[in-house]
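J.: no sequence for this one, just the structure:
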């Protein structure tokens, strides 16, 4: 069959499905090199077939070649602008490239070209999520409601709509969405998790704890569920310490096991902060610092975690200035958590300090806390006050914790 898919004498209408079938099969088995070879061959032979161009774009996407994927999806739209899938795929790639405005338009176009429906689930879900992240909750709710008018029994969309309603403080309506979803699928982990969070917001801790337990039973490997359930278990009056710590460390272990290519940094930050807070609140400071160190090594550390550590280590002081610091770390060989062939990285921080010398000092201390190994050499390359938009000049009556307050530029590893 594979030989047949390469046979140029076959009519186009026969070659097209064979190409698409084999490209998808190779992608599903992780053989992306051969998938790319086949997809590029197919695109050369059938340059006016949108399905082939979509398949090519998908292979590029899986390989992390986002600009190539974007170009392939653009060509697919030029060939056939009436297909919803190519618009959605282009939007997904543009969003990952950081162009959220263009991504939003692609998602909306994907929904529009389907006319009276049914519209593409993925486009609706992606548009709703993008709108929620940008704080446009009412617009996101409208997207979810419109899709549920088409498919009122879509469990995933019921849950997404419930999350949005909960964020709008429309708790009763959110509860109704979650319960409807769970009446269809009692083992839906996200449904139970978000029901628990909403019940907690409503001041129903016992109901929330029971729902979170159900979330964990439904999806025992979810890092976020493990983290929150562990934190809530640790906060119980007669806490089972071993169970709570097992859940919390299980969250970190699951997080570390996920391939970074498939892990959202914001999700990882949320899980890390939840575990950090749970440990810190029970005065397990050493363990909390280890979680913060792991998070810092992977650019998952949050402003809240940094502020907590800064207050403990440096205290609060008036008349602070924000400085931007760029730094470089170098090692003769890669550390365990670095890419295999890396010899170092550059990064950037935002630092609250009295002057440049103090900003330099806090930056070095932070870097050394993340990589406390003698073979790693650190260099502060630049320290400058924030520009007018970045500057924070605090009044003398205002106290802030000094130190690194945020990561401005994630680690850029270099080789050789």
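T.: Perfect, thanks for sending it. Please read these numbers as outputs of a predicted model, since none were measured by experiment. Residues are numbered from 1 along each chain as shown.
J.: make it CA atoms for all contacts and neighbour counts henceforth
T.: Noted.
J.: mind listing what residue 147 touches?
T.: If you count contacts by C-alpha atoms under 8 Å, 6 or more residues apart in numbering, residue 147 has them with 119, 121, 124, 157.
J.: ok but it is inside a helix, no?
T.: Yes: with DSSP: H, G, I helix; E, B strand; the rest coil as the criterion, residue 147 is part of a helix.
J.: quick one: stretch 117-137 to chain centroid distance?
T.: Between the centre of stretch 117-137 and the centre of its chain there are 16 Å (C-alpha atoms, centre = their mean, to the nearest Å).
J.: Then stretch 291-299?
T.: Distance, centroid of stretch 291-299 to centroid of chain: 15 Å (C-alpha atoms, centre = their mean).
J.: count of neighbours near residue 330?
T.: A total of 19 residues lie near residue 330 under the criterion other C-alpha atoms under 10 Å.
J.: Surely residue 400 touches residue 316?
T.: Yes: between residue 400 and residue 316 there is a contact under C-alpha atoms under 8 Å: 4.8 Å.
J.: Now do residue 291 against residue 409, distance only.
T.: 21 Å (C-alpha to C-alpha, to the nearest Å).
J.: again, but for residue 113
T.: Here residue 113 is placed at a distance of 39 Å from residue 409 (C-alpha to C-alpha).
J.: Neighbour count for these two, which is higher?
T.: Neighbours per residue (other C-alpha under 10 Å) separate residue 113 from residue 409, with residue 113 holding more: 17 against 14.
J.: Could I get the contacting residues of the more buried one?
T.: Contact analysis of residue 113 by C-alpha under 8 Å, 6+ apart lists 82, 83, 84.
J.: try this one side by side with the last:
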């Protein structure tokens, strides 16, 4: 089950406001809580980069993201989308630099914090990753906190801390009861805890909101075997 990185970026871009008179970050919410003076062409390039990423055309997406950075080097989202593209291309050094630059521009951007935490988790840097998810959740304007919570839960489980994983995932499901990633991860946690009836319940909830995957079906098979249902 992959970490969720890209989709929330569209929400942040949709909230940008152009106002040449205000460039300072809000001390509590960063640029989510302040008027923006981003050059409009830079944001256009970001949106184009996102669209090309969705199509799997990373060469064109990279070109557009670089143009976004060139048009406005202080646009944190430009560096964020550049980091996402480099990560997809497996260029970890460039991805790391782009993510860090995005957070230098706006240290409270929850979407950049979630993306960088997910990136570190993907590299196996679990203990370094978790604080970034926590920082993302501190921003009251974060529109999809269940994404960072589910990613934190996944990361905690990979680190071997089932109790912490469960805590994050249950909070994700409090915010969004139908969030498929959190439902699947809770099934994984319950299975690892030996709570097979509960694992089955979470898998059933998953099937109500998302199409089965090979990974999910295999976990279902293992769960039913543990429950003695060989058929």
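T.: Sure, I can see it. Predicted, not measured: the structure shown is a model, and the values here were computed from it.
J.: TM-score of the superposed pair?
T.: Here the TM-score for the pair of chains, by TM-score structural alignment, normalised by the length of the second structure, is 0.73; 194 aligned residues with a C-alpha RMSD of 2.5 Å.
J.: before we move on, back to that, most neighbours out of the contacts of residue 113 of the first structure, which is it?
T.: Going by other C-alpha under 10 Å, residue 84 tops the contacts of residue 113 of the first structure with 23 neighbours.
J.: Can you tell me the closest non-neighbouring residue to that one?
T.: Using C-alpha to C-alpha, 6 or more residues apart in numbering and skipping residues adjacent in sequence, the residue nearest residue 84 of the first structure is residue 110, 4.3 Å away.
J.: from the contacts of residue 147 of the first structure, which single one is nearest residue 381 of the first structure?
T.: Minimum distance to residue 381 of the first structure across the contacts of residue 147 of the first structure is 45.0 Å, recorded for residue 124 (C-alpha to C-alpha).
J.: what residues are up against the equivalent of the closest one over in the second structure?
T.: Under the alignment (TM-score structural alignment), residue 124 of the first structure maps onto residue 149 of the second structure. Residues counted as contacts of residue 149 of the second structure (C-alpha under 8 Å, 6+ apart) are 133, 137, 168, 169, 171, 172.
J.: again with residue 252 of the first structure
T.: Going by C-alpha under 8 Å, 6+ apart, residue 252 of the first structure touches 223, 271, 272, 275.
J.: So the third one versus residue 265 of the first structure, what's the distance?
T.: It refers to residue 272 of the first structure. From residue 272 of the first structure to residue 265 of the first structure the distance is 10 Å (C-alpha to C-alpha).
J.: of those two, who's got more company?
T.: Neighbour count, other C-alpha under 10 Å: between residue 272 of the first structure and residue 265, residue 272 has more, with 28 against 15.
J.: Hmm, the more buried one is touching residue 296, no?
T.: No: using C-alpha under 8 Å as the test, residue 272 of the first structure is too far from residue 296 to be in contact (9.9 Å).
J.: Residue 72 of the second structure matches what in the first structure?
T.: Residue 72 of the second structure maps onto residue 46 of the first structure when the alignment is built from TM-score structural alignment.
J.: Tell me who's in contact with its match.
T.: Contact partners of residue 46 of the first structure, counting by C-alpha under 8 Å, 6+ apart, are 12, 16, 52.
J.: Setting the sequence-adjacent residues aside, check what's closest to the last one.
T.: To tie it back to what came earlier, the one meant is residue 52 of the first structure. Nearest to residue 52 of the first structure is residue 43, by C-alpha to C-alpha, 6+ apart, at 6.0 Å.
J.: so who does the one you found touch?
T.: When contacts are counted by C-alpha under 8 Å, 6+ apart, residue 43 of the first structure is found next to 49, 52, 53, 56.
J.: In TSV: the residues you listed, plus secondary structure.
T.: Shown next, in TSV, are the contacts of residue 43 of the first structure (three-state DSSP):
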residue	secondary structure
49	coil
52	helix
53	helix
56	helix
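J.: Could you see which of these carry over to the second structure?
T.: Counting by both residues aligned by TM-score structural alignment, their matches' C-alpha atoms under 8 Å, the second structure reproduces these contacts from these: 49, 52, 53.
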